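A.B. asks: Following is a predicted model, sequence given first.
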Amino acid sequence: MLIDLAPLRASKPFRRLWFGQVVSIFGGQLAFVAVMFQVWDETKSSAWTGAVGLAQALPLIVLGLFAGAAVDRFERRRFYLITTLGQIFTSALMASQLVIGSVPVGVLLGLVAMQAAFGAAAGPVARSILPQLLPRELLAGGIALNRIAFQGAMLIGPAAGGLIVAAWGPGTAYLIDALTFTAALYGVLGLPLLRVKGDVRPGLRGVVDGLNFVVSTPVIRGALITDLAVTVLSMPISLFPALNAERFGGDPRTLGLFLTSIAVGGVAASVLSGSYTRLPQPGVVMLIGAGSWGIALGLFAFAPTPWIAFAFLAVAGAADTVSVVARSTIVQLHTPNELLGRVAAAEQIVGSAGPNLGNVRGGVTAQLTSPFTALLSGAVLCIAAVVTVAATTPGLRKSVVPSQG
């Protein structure tokens, strides 16, 4: 039942990369809490906190597929290095507020969008190199390890971010984020040359080839549609500042613990990932995880105390991790290497831009109605979407992982 550590022993480049991701994702969580708090502090508007999600989503949507095609055309290690250096530069610009003072919200969102633009290129290459570093039988374990790296950083990062912002302000959180990116650079520099065999048509034609593969492969198409429907309809994070202010006094430490609670459940699900990564039908696992996410958020909407709210968010985090690991396993095992960059870009748009668009939906709905209505309606729509996709996509329900050697 426990997480498989064999990928860390089997591949030194994967081990270095994984360590770098753990450290840099921690810094990213500090920065995220700082951005959300700074935007709310300056505007007191759920629509503006939702706009943070829009600033993160638009670069992924506009650039992601073209970046995926570039990942399949060029040597992947060099491409990954360029995107990592770009993220370091952007984090340093955000940290400059320690010297120049707080920037207007519009400028801050522009920097968030710039960071997301580099992330739009870094995400597909990070996903596509995994099968070049690990044998097929260790892919699911490697994906689960990557997930626990994210959830472990999220477990500590948001709570630490709340304390840092409360004590020293957002600028300090941005500075730490910039420094932690050096660990990501350490991981990338340890990669071997990662060339791709096969010709990729330039420009839009290469992008279309990748999209055609996604659309014509039922198991991948069903997995991405499920995740996109759920995240766009029910992502609650943009509602956290308003819910925190409305119910729990607006303490930034409580805001950080909302995110930490999701991570607690995610870490638990990652530690016990052997219980579901070895199951033969990842599509069924994903559907159960996605539906459980919606149920947990519906219960969170009625939580009367912070600790009960934290408990429901932990259940949601566990369900999300199960769903994400199953989705990524489906994509990695059913995509040829020469298409992985483009398919990984499509997966990133679903996995990253989808939640950001969902945060926009939540923020706008809360502004027009109330945070409670936005949260509960999203949970109900999420459950309805999962049931619909399960009923109309038999290829996802019947997908089977190849036997491990």
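C.D. replies: Arrived safely.
A.B. asks: going forward, measure contacts and count neighbours with C-alpha atoms only.
C.D. replies: Will do.
A.B. asks: Please name the nearest non-neighbouring residue to the residue positioned nearest the centre of the chain.
C.D. replies: The chain has residue 352 as the residue nearest its centroid, 5.0 Å off, counting by CA atoms, centre = their mean. Using CA to CA, 6 or more residues apart in numbering and skipping the chain neighbours, the partner closest in space to residue 352 is residue 57 (7.1 Å).
A.B. asks: What strand or helix carries that neighbour?
C.D. replies: Element membership for residue 57 (DSSP states H and E) is helix 46-73.
A.B. asks: what do you get for residue 232?
C.D. replies: For residue 232, the element it lies in under DSSP H and E is helix 218-234.
A.B. asks: next one: residue 20
C.D. replies: With DSSP H and E as the test, residue 20 turns up in helix 12-43.
A.B. asks: try it against this one:
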Amino acid sequence: MTSTPSSLLQQRNFVHFWVGQIASSFAFQMLTVGIGWQVYDLTDSALALGLVGLFQFIPQLLLTLVVGHVADRYNRRLICVCTRLTMASTVAILAYGNLTDTISANMIYACAVMLGTARAFEMPAGQAILPNLIPADLLSRAVSAIASAREISVIAGPALGGLIYLLGAPTLYLTSMAFFLLSCCILFFLHYDYVAKGKQPVDLDHLLGGLRFIKNNKLVLGSVSLDMFAVLLGGATALLPIVAKDILHTGPWGLGLLRCAPALGALLMSIYLSRRPLTHSVGKTLYVAVAVFGMATIVFGLSEHLILSMAALFVLGASDMISVVIRSTLVQLQTPDDMRGRVSAANSIFIGSSNQLGEFESGATAALFGTVPAIILGGFGTLAVVGLWMVLFPSLLHRNTLENEEK
């Protein structure tokens, strides 16, 4: 079958966007290795490591309403370009601090705030632009392909960053900056027909539109909240260092294998879904995937062997990827284009909150009950959420396809 000029343009656009996402993801994953290692080297404090993540998350939380409005009102391609230029500039500051021997923990914290601010604007714009580049019937495959790019960077980025760090922190930061700039160049030449939106009044009602849309749309609310509570309760990966050292009695190499296992499962599942997208019973598939996530968490908590623990984490990552693809596709297809920025911004807070609070919940329950009981309780909690959500959101359970079913 011969491709039409418009379909060829769409394919080329998506490839450009996909490569740009890979470059940006690699830059950020390498950067996190450098920042994490250096701030711990400077402070010798585990709390300092936590503060880096906190300082990146706070701007995303505080700017939720603003960034969604910006993504809906202005050119999403240019927003992504500007945010990645900002991240490149921030990394340049870190490189300069190392080259001049003026680097400090406070400088890293300040750069973490700048990175968090840039990512706060980038995430909703990047998510909202995707449906503008490809037809709706290919969105599920596109989401899977983007997810595969992210998982590739999660697996290979830290390893590459660790190797480059051996040449010195400035080398790592300059390499990260180069990847951000490469992503900027790719997106700058992306063919994106931006249509200026009408000048709606910027009031609180408009800014809260994304949150209100999620609240009123049962499919979106059900899928987003199900994923949020699953990650919140089943966030066993936050306890991996303790599991590796005290339960599996392995070293840093074992911890590295444990960290790679869920990302590898997610990567392979995303590749599979990009080739064979879900076409029916997506609601039931979502619930089954989250239930498998919970069961894999329980197995991981009970395991005392490295191979079994890796296998459980592999299944956990693969099942989570199914949930991510279904949720992301439903959110994008259910949301009108002029609201995708605000809805994506609100959705990113659900995701960010579940990840951050999930780590806190895992740490708190581990401190109260012990590591193994905390992980097992989290897995059973995820299963309980699945059962409750099946009752609260029956329309999600009976959802057949990812595409809009209203005729």
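C.D. replies: On my side now, so go ahead. These numbers were taken from a predicted model, which means no experiment stands behind them.
A.B. asks: mind checking how far the helix holding residue 57 of the first structure is from the chain centre?
C.D. replies: 12 Å (CA atoms, centre = their mean, to the nearest Å).
A.B. asks: how far off helix 12-43 does it point, in degrees?
C.D. replies: 160 degrees (axes from the mean of the first three to the mean of the last three CA atoms, to 10 degrees).
A.B. asks: May I see the buried residues of helix 46-73 of the first structure?
C.D. replies: 46-61, 63-73 (16 or more other CA atoms under 10 Å).
A.B. asks: Which elements pack onto the helix holding residue 232 of the first structure?
C.D. replies: helix 203-216, helix 282-300, helix 306-333, helix 354-368, helix 371-392, helix 394-398 (3 or more CA pairs under 8 Å, 6 or more residues apart in numbering; DSSP states H and E).
A.B. asks: relative to helix 218-234, how tilted is the longest one?
C.D. replies: Translated: helix 306-333 of the first structure. 160 degrees.
A.B. asks: buried ones in helix 306-333 of the first structure?
C.D. replies: Applying 16+ other CA under 10 Å to helix 306-333 of the first structure flags 309-333 as buried.
A.B. asks: superposed on the second structure, where does the helix or strand just after it end up, distance-wise?
C.D. replies: The helix or strand immediately downstream of helix 306-333 of the first structure is helix 340-348, counting by DSSP H and E. The superposed helix 340-348 of the first structure is, by mean CA distance after the TM-score superposition for the first structure, a mean 1.1 Å from where its aligned residues fall in the second structure.
A.B. asks: Not counting its own residues, what contacts helix 340-348 of the first structure?
C.D. replies: For helix 340-348 of the first structure, the external contacting residues (CA atoms under 8 Å, 6 or more residues apart in numbering) are 60, 64-72, 120, 123-125, 127-128, 207, 210-211, 214, 224, 331-332, 335.
A.B. asks: mind redoing it with 7 Å?
C.D. replies: For helix 340-348 of the first structure, the surrounding residues in contact (CA atoms under 7 Å, 6 or more residues apart in numbering) are 64-65, 68-69, 71-72, 123-125, 127-128, 207, 210, 214, 224.
A.B. asks: and the closest residue to residue 42 of the second structure other than its chain neighbours, how far is that from residue 96 of the second structure?
C.D. replies: Among residues not flanking residue 42 of the second structure along the chain, residue 105 sits closest, at 6.6 Å (CA to CA, 6+ apart). Using CA to CA, to the nearest Å, residue 105 of the second structure is found at 14 Å from residue 96 of the second structure.
A.B. asks: Over to residue 319 of the second structure?
C.D. replies: 42 Å.
A.B. asks: now swap in residue 119 of the second structure and tell me
C.D. replies: 22 Å.
A.B. asks: higher neighbour count, these two?
C.D. replies: Under the neighbour definition other CA atoms under 10 Å, residue 119 of the second structure and residue 96 were set side by side, and residue 119 has more, 23 against 16.
A.B. asks: quick one on the thing from earlier: what angle separates the helix holding residue 57 of the first structure from helix 340-348?
C.D. replies: When the same axes, to 10 degrees is applied, the directions of helix 46-73 of the first structure and helix 340-348 differ by 170 degrees.
A.B. asks: Just list what helix 46-73 of the first structure packs against, helices and strands only.
C.D. replies: Identification of packing neighbours for helix 46-73 of the first structure by 3 or more CA pairs under 7 Å, 6 or more residues apart in numbering; DSSP states H and E yields helix 12-43, helix 105-128, helix 203-216, helix 340-348, helix 354-368.
A.B. asks: mean shift between the last one and the second structure?
C.D. replies: Read it as helix 354-368 of the first structure. Averaged over the aligned pairs, helix 354-368 of the first structure sits 3.1 Å from the second structure after superposition, using mean CA distance after the TM-score superposition for the first structure.
A.B. asks: Pull out the buried residues from that helix.
C.D. replies: By neighbour count on 16+ other CA under 10 Å, the buried set for helix 354-368 of the first structure is 354-367.
A.B. asks: Just send those residues back as a markdown table, with distance to residue 147 of the first structure too.
C.D. replies: Below are those laid out as a markdown table (distance: CA to CA, whole Å):
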| residue | distance to residue 147 of the first structure |
| --- | --- |
| 354 | 18 |
| 355 | 16 |
| 356 | 19 |
| 357 | 21 |
| 358 | 21 |
| 359 | 21 |
| 360 | 24 |
| 361 | 26 |
| 362 | 25 |
| 363 | 27 |
| 364 | 30 |
| 365 | 30 |
| 366 | 30 |
| 367 | 33 |
